[in-house]
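1. Requesting a structural model of the entry that follows:
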Amino acid sequence: MPEDAAPLPWRPVPDGIEVRVRATPRGGRNAIDGIETRADGLGVLRVRVRAAPEAGAANAALREVLRRALGRPAAAVTLTAGARARDKLFRIAGDAAVLARRLAACTGA
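-> The predicted structure follows:
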């Protein structure tokens, strides 16, 4: 990874990967916007969704964006932390190497 590149927001875990996500609800579209580095030095995957952060709608939309980008069934994508925060942690079940390659492809990492 080049010196000026953001740290990757995903890491392998048993049976899949964990992805740190920075959510932008009411973002006008459902899309992955890339990777950014937080003030604490951690990388996050920027994801915007049309849904408002009400009654879990934005979390469901984030889950769907990740599911589609990674080609996984809905049951494979789980929100594990940050249900009421902008910064969230998702766990995606599957082959970690394949999932990491797909995330890298859709973010240019």
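2. Please make it C-alpha for all contacts and neighbour counts, starting now.
-> Noted.
3. can you list contacts of the longest helix seen in the chain?
-> The residue-count maximum for a helix in the chain (DSSP state H) belongs to helix 57-70. Residues outside helix 57-70 that contact it (CA atoms under 8 Å, 6 or more residues apart in numbering) are 23, 25, 30-32, 47-53, 73-74, 76-79, 83, 99, 102-103, 106.
4. Filter those residues down to just the ones in helices.
-> Counting by DSSP H, the part of those found in helices is 99, 102-103, 106.
5. Tabulate those (JSON lines), appending distance to residue 91 and neighbour count.
-> Converted to JSON lines, the ones in helices among the contacts of helix 57-70 look like this (distance: CA to CA, whole Å; neighbours: other CA atoms under 10 Å):
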{"residue": "99", "distance to residue 91": "11", "neighbour count": "22"}
{"residue": "102", "distance to residue 91": "15", "neighbour count": "15"}
{"residue": "103", "distance to residue 91": "13", "neighbour count": "21"}
{"residue": "106", "distance to residue 91": "18", "neighbour count": "13"}
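6. To check against the first, give me the structure of this:
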Amino acid sequence: MAKPKLRDLPDLSAMAQAGAVFKLKVTPKAARDRVSVEDGQIKVSVTAPPENGKANRAVQLLLAECLGVAPSTLTLKQGQAARIKLFSYDP
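-> Prediction:
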């Protein structure tokens, strides 16, 4: 069964500039996948568990969808095992 299409994702395409760095607060094993922006902080909740990079990959895919870019253009620079993560955008 395919994953349901996500709704209500914020449009972050204006932030997709070459060399941009995104600081995210991540919550793994959430009830549902969602992205929100509160006080300039991007918060991401994913249903994936934080094991073997599954949550990091899920965050990468969600962020890419919000930015309107390919997931391969986003690189996790810091926070592989932390809740605060830094992703960089290199087209």
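7. Near the counterpart of residue 88 of the first structure in the second structure, how many residues? Count them for me, please.
-> Taking TM-score structural alignment, residue 88 of the first structure has residue 85 as its aligned residue in the second structure. For residue 85 of the second structure, the tally of surrounding residues (other CA atoms under 10 Å) stands at 18.
8. tell me what the helix or strand that contains residue 85 of the second structure is packed against?
-> Assigned by DSSP states H and E, residue 85 of the second structure belongs to strand 84-89. On a contact count with 3 or more CA pairs under 8 Å, 6 or more residues apart in numbering; DSSP states H and E, strand 84-89 of the second structure meets strand 21-27, strand 74-78.
9. And the shortest one against the first structure, how far off on average?
-> Which is strand 74-78 of the second structure. With mean CA distance after the TM-score superposition for the first structure, strand 74-78 of the second structure departs from the first structure by a mean of 0.6 Å once superposed.
10. same thing with the longest one?
-> Following superposition, strand 21-27 of the second structure is found to deviate from the first structure by 0.4 Å on average (mean CA distance after the TM-score superposition for the first structure).
11. which bit of the first structure covers that strand?
-> Alignment of strand 21-27 of the second structure against the first structure: residues 18-24, by TM-score structural alignment.
12. Now do the matching stretch: distance to the chain's middle.
-> Chain-centre distance of stretch 18-24 of the first structure: 4 Å, with CA atoms, centre = their mean, to the nearest Å.
13. buried stuff in it?
-> 18-24 (16 or more other CA atoms under 10 Å).
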